[in-house]
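>>> coordinates only, sequence not included:
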């Protein structure tokens, strides 16, 4: 393994209808299955993954922008879908990253987003494993 800079820790118990808590206590949530007909409040693995991917990708985007000497303001919304996987009758996820970039042209925004997709740790981890669609909008 490469040189570790830090390690995050979270423990889940009870699967999709259980509880998840990080070692810092910043994440401490009941888990619910959104497709269940219940009044129980909570989050789900896809929402947690979307939060992580969106924040990581926005960080990567700002890094590549600064290295390209571009002054941008950006936001990333990750839509993580839970869906059936016909290849094994199981389930899989897919991601759409909706990226808004202020301060550059549409073409420059698309170039920066593609560069960010090459360096973002979440993009690297998911590459060739799940479908990731990039929607870029210069604003």
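All right, it came through fine. If you're wondering where the values come from, they're calculated on a predicted model, not measured in any experiment.

>>> Every contact and neighbour count from this point should use C-alpha atoms.
Noted.

>>> Which residue lies nearest the spatial centre of the protein?
Residue closest to the mean C-alpha point of the chain, counted by C-alpha atoms, centre = their mean, is residue 53 at 1.9 Å.

>>> list the contacts for it?
Residues near residue 53 by C-alpha atoms under 8 Å, 6 or more residues apart in numbering: 78, 122.

>>> Is it in a helix, a strand, or coil?
Recorded secondary structure, residue 53: helix (DSSP: H, G, I helix; E, B strand; the rest coil).

>>> What distance do you get for it to residue 16?
Using C-alpha to C-alpha, to the nearest Å, we find residue 53 at a distance of 19 Å from residue 16.

>>> Residue 92 too?
Per C-alpha to C-alpha, residue 92 is found 14 Å from residue 16.

>>> same thing with residue 49?
Per C-alpha to C-alpha, residue 49 is found 13 Å from residue 16.

>>> Run a quick neighbour tally on residue 93.
Neighbourhood size, residue 93 [other C-alpha atoms under 10 Å]: 15.

>>> Determine the set of other helices and strands touching the host helix or strand of it.
Following DSSP states H and E, one finds residue 93 within strand 90-102. Counting contacts by 3 or more C-alpha pairs under 8 Å, 6 or more residues apart in numbering; DSSP states H and E, strand 90-102 packs against strand 73-85, strand 132-138.

>>> another structure for you, compare them:
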């Protein structure tokens, strides 16, 4: 396995603290969301995770398409990360991705590309077996809980 990159960040104060990357490009005030009793005055870890996962997955999709010589056109990913409390006092996250590939007319091809991207994406690989993930593409169910309706190709 070839090492490609390591990100470095310093976080202090937890959910009501501050996070900054070593290069200063990301510098955020962290705050609890209003739904958890916070004042919505900063970014929370779930938002950061959702942005990271969405960006990484879209990059994996572009890689898979390029390898298969498919022109995707403009794509977008709506990513959602939910935090849940568990009866034993621990916490779990769930994730959902809604991928839009409007310039590819073949629904089966889009679903195949998204499934392959799910196997390539490092976030998906880290989550597999640990976090429930639902994925849809162009409104069609791809995997996980059918959070995006019952349509399928």
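Nice, I can see it. Given the structure is predicted, the values throughout are model-derived calculations rather than measurements.

>>> TM-score of the superposition?
Once the chains are laid over each other, their TM-score by TM-score structural alignment, normalised by the length of structure 1 reads 0.91; 135 aligned residues with a C-alpha RMSD of 1.4 Å.

>>> Of the helices and strands packed on strand 90-102 of structure 1, which is nearest residue 58 of structure 1?
Of all those, strand 73-85 sits nearest to residue 58 of structure 1, with 5.9 Å by C-alpha to C-alpha.

>>> Check which residues of that closest one are buried.
By neighbour count on 16 or more other C-alpha atoms under 10 Å, the buried set for strand 73-85 of structure 1 is 74-80.

>>> so what does it touch, helix or strand wise?
When contacts are defined as 3+ C-alpha pairs under 8 Å, 6+ apart, strand 73-85 of structure 1 sits against helix 45-67, strand 90-102.

>>> picking that back up, quick one: the strand holding residue 93 of structure 1 to structure 2 mean distance?
With mean C-alpha distance after the TM-score superposition for structure 1, strand 90-102 of structure 1 departs from structure 2 by a mean of 0.8 Å once superposed.

>>> Mind putting the helices and strands packed on strand 90-102 of structure 1 into a markdown table with distance to residue 98 of structure 1?
Below are these laid out as a markdown table (distance: least, C-alpha to C-alpha, whole Å):
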| stretch | distance to residue 98 of structure 1 |
| --- | --- |
| strand 73-85 | 5 |
| strand 132-138 | 5 |
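
>>> Which one of these lies nearest to residue 104 of structure 1?
For residue 104 of structure 1, the closest of these is strand 132-138, at 6.7 Å, according to C-alpha to C-alpha.

>>> sorry, back to before: return the distance of the strand holding residue 93 of structure 1 from the chain's centre.
Taking the mean of its C-alpha atoms, strand 90-102 of structure 1 sits 7 Å from the chain's own mean (C-alpha atoms, centre = their mean, to the nearest Å).

>>> ok and it relative to strand 132-138, angle-wise?
With axes from the mean of the first three to the mean of the last three C-alpha atoms, to 10 degrees applied, the angle from strand 90-102 of structure 1 to strand 132-138 works out at 20 degrees.

>>> Residues in contact with strand 90-102 of structure 1: which ones?
For strand 90-102 of structure 1, contacts defined as C-alpha under 8 Å, 6+ apart pick out 46, 54, 72-85, 109, 113, 130-139.

>>> buried residues in that strand?
Across strand 90-102 of structure 1, burial judged by 16+ other C-alpha under 10 Å covers 92, 94-101.

>>> Redo those residues as TSV? Include distance to residue 118 of structure 1.
Putting these into TSV (distance: C-alpha to C-alpha, whole Å) gives the following:
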residue	distance to residue 118 of structure 1
92	22
94	18
95	15
96	15
97	14
98	16
99	15
100	18
101	17
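
>>> Out of those, which is nearest to residue 66 of structure 1?
Distances from residue 66 of structure 1 to the buried residues of strand 90-102 of structure 1, taken as C-alpha to C-alpha, are shortest for residue 101 (13.1 Å).
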